[in-house]
Structure formats: C-alpha cells, structure tokens
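# Prediction below, plus the sequence it came from.
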Amino acid sequence: MSEYLAEYLGTLMLVLLGDGVVANVVLNKTKGQNSGWIVITTGWALAVAIPVFIFGPISGAHINPAVTIAMASIGNFAWSKVPGFIAAQMAGAFTGAILVWLHYRPHFDATPDKAAKLGVFCTAPAIRDWSSNMIGEFIGTFVLVFGILGVANTKMAGGISPLVVGAIVFVVGLTLGGTTGYAINPARDLGPRLAHAVLPIKDKGSSDWGYSWLPVVMPILGGLVGALIYNIIF
C-alpha cells in the first residue's frame, strides 16, 4: 500500500468514526442521543488511535495536515511529500463524512436543528469570540503536536504508542475542547464542511464558511510552533 493511500484511508476512518460518534450523540432518535461530551471525546480519541494502529507502519499515520506540516518543518518528513499527504487527507476526510451521512441519513432527516446537523461534520465555537477561538485552536494543536513528539522520548512496549496518541487527543478534548470543539486538524474540519455543503441533507443550514478558515489556519500555526519549540528544547 502506498503512503498516500494509507493517509487517505486513515483519515477516512478517522472522520467516519469521529463524526460518527458526534452523529450518535446529537442527532434525534439514535441509541446514543444525549449521551454527552465524554462519549464524544472518547469516540474521537479511539477514532485517532485505530487508524494509527493500522496505517502507522505504512505512512506514519499523520492523518492531519497540521501534523504533516509540523513534521516537515523540523526535518522529520520530506517537504516533497507534503502536498500529496494533504490532498489524501482532505479526500479521506470528505469521503468519511459522506459515509457518516449515509449511515445516519434517517436521523439527519428526523433532526430539525440545523446547528446540530452541521456540528456532526465540523466544529463551531461555543461562544463566537474570534481571539479566544483562535487561541483555543492554537493551544490545542500545540499540545497535540508537542505531545506526539514528546512521548517518543519514553520507551514503550510494542503497539502502545497509538494508544498514547489517542490519549493525547482524549485529554485535549476533555480539558481544552469545550470552547471550539477542538478541530486540531484542518482536514478533519474542512473536508467534512465541504461534504456538508454539497450533500443533499434535508433542511440543512449554512456551512458557516465565515468561521471555516480558523480551524484550518490556527491548527497549522499551533502545530508548527509546537514542533519548533520541541525541536529547540530537545
């Protein structure tokens, strides 16, 4: 399997499972409706860990443009591969979001809340305060990238590291995710937002393009700074 196909499939699985848990919690008449933030953060953590288990040996399982760019910025990844990785990640995220809609389509139809439908696909701030929202996505992705690099300093038993990566995502969601929904991944937000825009979702609202730049730009900046500071310290 090529690295690019691994990134496509890994990001597809990430979004299928991650957006899937959000759909299960927020859409009407699901078995998991209203099960809460702990279920969402747990689902997202495992949605990251599982693709890392599967595709890590092939591509490194970046499954996140912010991680790819951060790794390239400190010489841990070839810049020549960055465009292909990001394209594969975006395509995988878009495809994964379509699969979530297909899986939960009757529940989308049964949900009148337009914001809830959009929230299955992409993030939105709890309070729309641009400076605060920018800081939140920056800090969340800083912790993600700095944490991924940092935990590699600890010797681990074989097969444990994907769970540790999932744990980083879990703790970011639990502690820092309540402000913006912790995109911390441009593909995870933009790919599904594009899917929301083009899919024939019953009574859908706006895709909130005015906010869409923030969960793309700020994770990239946060990841870059996290990687550069890690590189300076270690």
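Yep, it's here.

# C-alpha only now, for contacts and for neighbours.
OK.

# didn't Gly181 look like it was pressed against Pro125?
Yes - if you go by Cα atoms under 8 Å, Gly181 and Pro125 touch, sitting 6.6 Å apart.

# Tell me which of the two has more neighbours.
Ranked by neighbour count (other Cα atoms under 10 Å), Gly181 and Pro125 place Gly181 first, with 20 against 17.

# Can you tell me the SS state at Gly205?
Of the three states, Gly205 takes coil under DSSP: H, G, I helix; E, B strand; the rest coil.

# That one: neighbour count?
By other Cα under 10 Å, the residues close to Gly205 number 15.

# list the contacts for it?
114-115, 118 (Cα atoms under 8 Å, 6 or more residues apart in numbering).

# before we move on, what about Asn34?
Contacts of Asn34 (Cα under 8 Å, 6+ apart): 25-26.

# Quick check: which element contains it?
Using DSSP states H and E, Asn34 sits within no helix or strand.

# Relative to Thr180, how far out is it?
From Asn34 across to Thr180, the span is 19 Å (Cα to Cα, to the nearest Å).

# Presented hereafter is structure B, for comparison with structure A:
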Amino acid sequence: MPLPFWQTVLWELLGTGTLILLGAGVVANTTLRGTLGHGTNWLLITLAWGFAVFTGASVAAPSGAHLNPAVTAGLLCAGQLPWSAVPAYLLGQFTGAFLGAVLCWLAYKPHFDAHDEPRATLGIFATGPAIRALPWNLVTEVIGTFVLVFWVLTSPAAKAADSSGVPQFGNSALGYAAVAFVVIAVGASLGGPTGYAINPARDLGPRLAYAVLPIRGKGDPDWPYAWVPVLGPLLGATAAGLLYRTLPV
C-alpha cells in the first residue's frame, strides 16, 4: 500500500535532509579552515557521500528512500511508480535538501566565519565543473546518473517493488549499504569532471540555501551552471528507465 501524501513527504524530507547534512558536512570538514578534517582528500569525500546515502536511505525506508528526483524519474519511466506519487517525493526531496544544507551551515558556523576564502564556499553546498564546458558537463552528469539509476532498476530491490514505488531492498545482507557502494563507485570513477551531483535535489536545494543564508563573504551561487546538475540527472534517469522497459526482466 502506498503511504499517504504527507507521510511520503515527511520520510523523504527526513532522509534527504540527513543525506545532505552528512554529505555537505564532509565537504565542509575538508574545506573550512580550522576543522579537524581540513585538507583531507577526495577519497574521504566519496566515501562519506556514499555512507550519507546509506544513512539517509535507512531513515527514509518507509517511503522507499528515493532521496533523489532522478531515482523517482527512473522508477516512473520504468513503470514502477504512478504519476500520482511523484509530487510527494519531489516536495520531500527538495525541502529536505534545503534544510539539510541549513543544518550543515549551523554545525560549522564558526568555521564559516573564520574561513580565509569565504568566496570559495559554494562547493560545500553545490557542485561545479573542474573544466567549465557545459555540454560536456551535462554528458558527465547523464552518464553518472544513468549508472546509478540503472543499478537501482536492475537490483533485487526494484524488482520486488510494487506499484506504490516502495522498493523492498534485498541485496542479501547489504540492504541500503549496496546503494552506498554504487555511489562511492560513481564518485571515485566519474565524479572528477563535475563533482557528481547525480541528484537534482542534492544540488539545487543546497545551492538555494547558499544563496539565502547569511554566510560571511560568500561568493556567487553560479546560477548559470545550476541547470546542468538538474537536467543531466533527469536525462540519465529517463534513459535508464526507458532502457529497463525494453529488457526481458
């Protein structure tokens, strides 16, 4: 049975908020001056984002733990989710992402105030390209998200899902930890060009929080780039969902 609208919103909000709090938190820990993790490397960031997904997904298990409009879109295109369920998932995901970013800022407030390059703090909240070439940045996000969503669709979890869109994550004893491994793999392998948003809410919600929060000396939210980590994941997810429908499964 599908959850009522507001229960889906609540669980997706809590799960996505947890995801962003922990994911943005590790970037803050490695970036901001004076933290105990300052100066650590990309491997720590990819590992922490993976386990942030595991933690957020575990929290949001009652709703199926999409946490990501791309996952919602992929399940929709694969015929695993009705259109009527989509608004609740999107509302919870984008709201949770915004609130998780706000909580990250609160947790690191003294370090934001003391950071010696305050204009370079956008990367704590949102993604950005290593080489700015928007069409190719879009391609990178499409490919990375395709890998994630296609795995979700072909995993035992999605195959066990019913029309409510609530996957029953199997993957033997791994449960939601299996998703973490996929996110770590995508980040370590494909995250270098764009920072691997692979999730429109993960980028847009925190980017909006960065724009409105009173962060000392902050830089520009870079809205001209913001469409890439939104459109790219949706295109990758749509491709994964449509391909899945053609397979003999």
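Sure, I can see it. What you see is a predicted model; the values in this text were computed from it and never measured.

# Report the TM-score for the pair.
The TM-score (TM-score structural alignment, normalised by the length of the first structure) is 0.95; 232 aligned residues with a Cα RMSD of 1.5 Å.

# picking up where we left off before, can you redo the contacts of Gly205 of the first structure as a markdown table with secondary structure?
Output for the contacts of Gly205 of the first structure, formatted as a markdown table (three-state DSSP):
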| residue | secondary structure |
| --- | --- |
| Lys114 | helix |
| Ala115 | helix |
| Leu118 | helix |
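
# helices or strands up against the one helix or strand Ala209 of the second structure maps to?
Here Ala209 of the second structure, judged by DSSP H and E, is contained in helix 200-212. Packed against helix 200-212 of the second structure, as judged by 3 or more Cα pairs under 8 Å, 6 or more residues apart in numbering; DSSP states H and E, are the following elements: helix 69-77, helix 86-107, helix 122-125, helix 228-246.

# what's the matching range in the first structure for the second one?
It stands for helix 86-107 of the second structure. Against the first structure, the aligned range for helix 86-107 of the second structure is residues 82-103 (TM-score structural alignment).

# That stretch vs the second structure, average offset?
Here the mean offset of stretch 82-103 of the first structure against the second structure after fitting is 0.6 Å, by mean Cα distance after the TM-score superposition for the first structure.

# go on, stretch 220-232 of the first structure?
Mean deviation of stretch 220-232 of the first structure relative to the second structure after superposition (mean Cα distance after the TM-score superposition for the first structure): 1.1 Å.

# Distance from the chain centre to that stretch, please.
18 Å (Cα atoms, centre = their mean, to the nearest Å).

# ditto for stretch 16-30 of the second structure
The chain centroid and the centroid of stretch 16-30 of the second structure are separated by 10 Å under Cα atoms, centre = their mean.

# can you check stretch 230-248 of the second structure too?
With Cα atoms, centre = their mean, you get 17 Å for stretch 230-248 of the second structure.

# Could you do stretch 28-36 of the first structure as well?
That offset, for stretch 28-36 of the first structure, works out to 21 Å (Cα atoms, centre = their mean).

# again with stretch 42-49 of the first structure
Taking mean C-alpha positions (Cα atoms, centre = their mean), stretch 42-49 of the first structure and its chain are 10 Å apart.

# In the second structure, what range does stretch 119-128 of the first structure match?
Using TM-score structural alignment, stretch 119-128 of the first structure pairs with 123-132 in the second structure.

# For that stretch, buried residues please.
By neighbour count on 16 or more other Cα atoms under 10 Å, the buried set for stretch 123-132 of the second structure is 123-129.

# Including distance to Ile143 of the second structure, could those go into TSV?
Shown next, in TSV, are those (distance: Cα to Cα, whole Å):
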residue	distance to Ile143 of the second structure
Gly123	21
Ile124	23
Phe125	22
Ala126	19
Thr127	16
Gly128	16
Pro129	15
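
# Can you tell me what Leu144 of the first structure aligns to in the second structure?
Here Leu144 of the first structure is matched to Leu148 in the second structure, going by TM-score structural alignment.

# hang on, that match packs against Val182?
Yes - counting by Cα under 8 Å, Leu148 of the second structure touches Val182, with 6.6 Å between them.

# Go through the helices and strands packed on helix 200-212 of the second structure and pick out the most buried.
Neighbour counts (mean count of other Cα atoms under 10 Å) averaged over each of those peak at helix 69-77, with a mean of 27.

# Alright, I will stop here.
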